[in-house]
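>>> Pasting the sequence and the predicted model now:
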Amino acid sequence: MLTVTQRAGRKEWTALAVLMLPVLLVAVDNTVLSFAVPAISLAFSTSGTTLLWIIDIYPLVLAGLLVAMGSLGDRFGRRRMLMIGAAGFAALSALAAFSPSAELLVAARAGLGIFGAMLMPATLSLIRNIFTDRTQRRLAVAIWAAGFSAGAALGPLLGGVLLEHFWWGSVFLLAVPMLLPMLVLTPMFVPESRDPEPGPVDVASILLSVAALLPVVFAIKQLAAGGDLPAIVAAAAVGVLAGWAFVRRQLQRSNPMLDVRLFRYRPFTGAVLVNLLAVFSLVGFLYFVSQHLQLVLGLSPLRAGLVLLPGLVVTIIAGLLAVPLVRRISPHLVVAGALLLSAAAYWLAASTPDASAMTLMAAFALLGAGVGASETLSNDLILSSVPVAKAGAASAVSETAYEVGSVFGTAVLGSILVGAYRQHIDLPSGLTPEQQHAAGETLGGAITVAEQLPERTAAALLDSAVHAFDSGVTVTAGLAAALMVASAWLAFRTLRTPQHQ
């Protein structure tokens, strides 16, 4: 292990490059499906709720298991977990690519979440161990965060390129060219790492962590779908109680799976929330902008992906520029300003419901600047605000916050959008019950039904569907803008220079 004063050399930076492969893979897989949503919707004629589950089940399972897999990595070896996760992820990616039904696709995505959780917990804790020099570590974390943000933004572009030439399942095969070099290079450059005194595997805590997330997301989706209110309340109550039981169990254990006592330190808590909300804004934005570009503006997947390319570049640049910027300006001011940029992006989308491609390009560039800077600095603050001995626990919290933000970005904003669409859609007469159901669920479903109708009826349906979708975007983006302003205030109040360097 490096000494406290030793600076990282070529081997350590090469190890970071290898560790970026799983980071990029998981980030890309979080959002690559965004641009395939219209094609999947058309292929399966699925409901809006099922469509959201296809997207959400992967980050949901991943978030629920991150802490558990981190604990297993501490015990059995973090590099070993990386290798197992890579092999399983490749197999499940192939299954997802060739899924014959929406239900099997949901199951395959859930499996990807399990193996994705094996890939991630080691990365940040290894960075903390490899880069002990404060300046080098901040740069390494900036590269790590830029990889997450860039991967999330790159997903739709890569998806657009593939969907331009292949079927929707091709987006899942992206994992193969990323995992093969990782399987070869990881044993060569990444040192094995494990906790010399690991705690016992806590099955009860694993089950409670999953039980705290799944029912809450289910309740949100059912609320948007107009589901049974008692069932919604019951599901939310189960999630809250499971979360309370999880926290209580961690506090009672001498060696907890997740050290929730870290949240007693205000900068740590603030950085975790900023991390979550920044990803929330990014994933939520991508969910509706991908559909607007393709289904409303009629762009091909490739052209729609190219619209977002400037935002991808801005995301990377903003994350890297944040490192020298905080040498002159306090991190809490930089993060607050970055989140206000994200709020401006959503305000731009909310104020122009019939937005052109250029308007959405500008909005995503603003969002990219905000997410790139806030993600970099919040992750650095999470690591540096705790003692070195707690780096592994802090890493698990940071990655869990990222995935929870990804889940709730689509679960909350996506559900609001689906609910607004259903409320505002005005179906023309003459549709069969099956056509009414499909057209009333999603914009993709309305387009599929329109192809089966006479020209005048089809035109009326499409006009109503587009207006219903745009009205949903206005409501969703407005709420998200307000949330980003509140997040900026939170960052300003809570993020200060951490005590532990």
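Looks like it came in fine.
>>> use CA for all of it now, contacts and neighbours both
Fine.
>>> burial count for residue 39?
By other C-alpha atoms under 10 Å, the residues close to residue 39 number 18.
>>> Closest to the centroid, which residue in the protein?
Among the residues of the chain, residue 406 comes closest to the average C-alpha position under C-alpha atoms, centre = their mean, at 2.9 Å.
>>> mind checking how far that residue is from residue 439?
Per C-alpha to C-alpha, to the nearest Å, residue 406 is found 27 Å from residue 439.
>>> Over to residue 46?
Taken as C-alpha to C-alpha, the span from residue 46 to residue 439 is 10 Å.
>>> Helix or strand for the residue nearest to the centre of the chain, just tell me which one.
Here residue 406 sits within helix 391-408, counting by DSSP states H and E.
>>> That helix: how far from the chain's middle?
Remark: helix 391-408 is offset 10 Å from the chain centroid, using C-alpha atoms, centre = their mean, to the nearest Å.
>>> In addition, the following structure is provided for comparison:
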Amino acid sequence: MSSTSTLPVPAVTRAGARGWAALAVLMLPTLLVSVDNTVLSFALPSISEALRPSATGMLWIVDVYPLVLAGLLVAMGSLGDRIGRRRLLLVGATGFAAVSALAAFAPTAEWLVGARAALGVFGAMLMPSTLSLLRSVFLDREQRRLAIAIWASGFAAGSALGPIVGGVLLEHFWWGSVFLLAVPVLIPLLVLAPLLVKESRDPAPGPVDAVSILLSLLTMAPVVYGIKVLAVDGFSPVAVGAIVLGAASGALFVRRQLRRPQPMLDMRLFTRPAFSGAIVVNLLSVISLVGFLFFVSQHLQLVIGLSPIQSGLVLLPGLVTMIVAGLVVVPVARRIRPGAVIAGGLVLSAAGYLLVALTGGGAPWGVLLGAFVLLGAGIGAAETVSNELVISTAPAAKAGAASAVSETAYELGAVLGTAILGTIITASYRAALVVPEGLSAGQADAAGETLGGAVTVAGSLPGPLAEQLLDSARAAFDSGVGVTAVIGVALVATAAIVALVTLRHVRS
């Protein structure tokens, strides 16, 4: 063979109008999940007043959905590779819409927790399917990078739309109306996906591994439960035992995957620095984002006294910035190394948290607006680049499992953002609250559980006593916000360092 001869490089088919229409359809579940997360944060005060959950119950209302979803994402991603990603997407959409209607009319906090758990099962079918199907639709990497940027902007778009739509609903209807948003969003998906999205699956799938599915759940649930108990109630043998059980189950899960000829999750993916580094960046970024939204939505409504829609408008510039940053970073990522792009964005996010930390927790709404603009700009850019790295570095046949790992990091981040940062705020609130004299034992207990509980109790008290309770409750809540903001700075800075180290050899 001549030294000047070259092998022919097969041309990559570029997606046409049908591909971009398919992208619009695949963004619907992404939009829905992000709307759900944001709307729920803004509905928490109304849920607290209507259902009267305990502090732990309130956290479980938020956490049980991403906890179940995160525990099943890898299993569902593998199942989609096996039975068809489009088929799994349609099953998940049907179930999600039906259970959302049940959640909307929950009569008790326990009912709502159960409905949110069922939503997690069907949500786990939705998310890895959407991202993995994008890989089969967009074969050209430049097109795929733009498509993933648009797809990722669906999270930010949903977060931007959620406060506005949710604020309108909460001012005119009961809290359950926010869950009914799923129905009009998912009906177009059920109609259009079979027409626009081709079926995609692994040509040589492994068998269904029930033991691995169980181990993945036993890894997630006990760890998060243990973190909750430690943060709210302090040290206990039960909490430590739960964390040990989760760690042991995780070790057994990894061992089983390494020994099986066709594992549910190919652990060798994590030996690729670009893949593992992008996953860690996703995890830490989302912890900081969800933790911010958890405390800022309550601060705006229950401390400053804004309505739900006014609170949404305060956060809107930051959410729009997140969308714009995710799209603007696409041409930048062609010229600058991914590690530098991600680290630069996360420095902006750290500056946003620092603004809140410097106020000691009692930030006015203008400071929170500016802080969220910085946070959103950084995370929008980082998430676009890191998600593209996850998909592009994994084998095409394992796109579902790889997408599931990325989504697991996102949902685990949502769980930990609330479980760790949320419970730190709750613990600080309970420690700092001074209940004024004149309250009954029941009123004192309710006020000591959550800020929402204190606001509800204050509504039944005479003016001076109510004002005294509210002043104490708001100061106690904001004392935890200041601590949480410092932790947020550390989390985002750590993510930036991880990006610089693990992605230093990855070229633009």
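Alright, I've got the coordinates. Everything quoted here is computed from the prediction, not taken from an experiment.
>>> tell me, how many neighbours does the corresponding residue of the first structure for residue 156 of the second structure end up with?
Aligned by TM-score structural alignment, residue 156 of the second structure pairs with residue 149 of the first structure. Residue 149 of the first structure sits with 28 neighbouring residues when counted by other C-alpha under 10 Å.
>>> Residue 149 of the first structure against residue 371, yeah?
Yes: in terms of C-alpha atoms under 8 Å, residue 149 of the first structure counts as a neighbour of residue 371; the distance is 7.2 Å.
>>> Overlap in contacts, these two.
Shared contacts of residue 149 of the first structure and residue 371 (C-alpha atoms under 8 Å, 6 or more residues apart in numbering): residue 315.
>>> give the contact list for residue 67 of the second structure.
Per C-alpha under 8 Å, 6+ apart, neighbours of residue 67 of the second structure: 120, 220, 221, 224, 411, 412, 415.
>>> Could you check how far the counterpart of it in the first structure is from residue 34 of the first structure?
Counting by TM-score structural alignment, residue 67 of the second structure lines up with residue 60 in the first structure. For residue 60 of the first structure, the distance to residue 34 of the first structure (C-alpha to C-alpha) stands at 16 Å.
>>> Residue 496 of the first structure too?
To residue 34 of the first structure, residue 496 of the first structure is 35 Å away according to C-alpha to C-alpha.
>>> Tell me which of the two has more neighbours.
Using other C-alpha under 10 Å as the criterion, residue 496 of the first structure and residue 34 rank with residue 34 on top: 24 against 19.
>>> How is residue 263 of the second structure assigned, secondary-structure-wise?
For residue 263 of the second structure, the assignment made with DSSP: H, G, I helix; E, B strand; the rest coil gives coil.
>>> isn't it right up against residue 208?
No: look at residue 263 of the second structure against residue 208 with C-alpha under 8 Å: they stay out of range, at 9.5 Å.
>>> helix/strand/coil for residue 234 of the first structure?
Of the three states, residue 234 of the first structure takes helix under three-state DSSP.
>>> Could you find the counterpart of it in the second structure?
Under the alignment (TM-score structural alignment), residue 234 of the first structure maps onto residue 241 of the second structure.
>>> which one in the second structure is aligned with residue 277 of the first structure?
Checking TM-score structural alignment: residue 277 of the first structure goes with residue 284.
>>> no, scratch that, I was asking about residue 87 of the first structure
The alignment partner of residue 87 of the first structure in the second structure, by TM-score structural alignment, is residue 94.
>>> how many neighbours does that match have?
Using other C-alpha under 10 Å, residue 94 of the second structure has 16 other residues around it.
>>> For stretch 266-274 of the second structure, grab the matching residue range in the first structure.
Under TM-score structural alignment, stretch 266-274 of the second structure corresponds to residues 259-267 of the first structure.
>>> if I read this right, residue 470 of the first structure contacts residue 353, doesn't it?
Yes: Residue 470 of the first structure is in contact with residue 353 according to C-alpha under 8 Å; the separation is 5.3 Å.
>>> which of those two has more neighbours?
It is residue 470, of residue 470 of the first structure and residue 353, that has more neighbours when counted by other C-alpha under 10 Å, with 24 against 18.
>>> May I see the buried residues of whatever helix or strand that one lives in?
Residue 470 of the first structure belongs to helix 455-494 when assigned by DSSP H and E. Across helix 455-494 of the first structure, burial judged by 16 or more other C-alpha atoms under 10 Å covers 457-459, 461-462, 464-481, 483-492, 494.
>>> mean per-residue distance, stretch 278-295 of the second structure to the first structure?
Compared with the first structure after fitting, stretch 278-295 of the second structure deviates on average by 1.0 Å (mean C-alpha distance after the TM-score superposition for the first structure).
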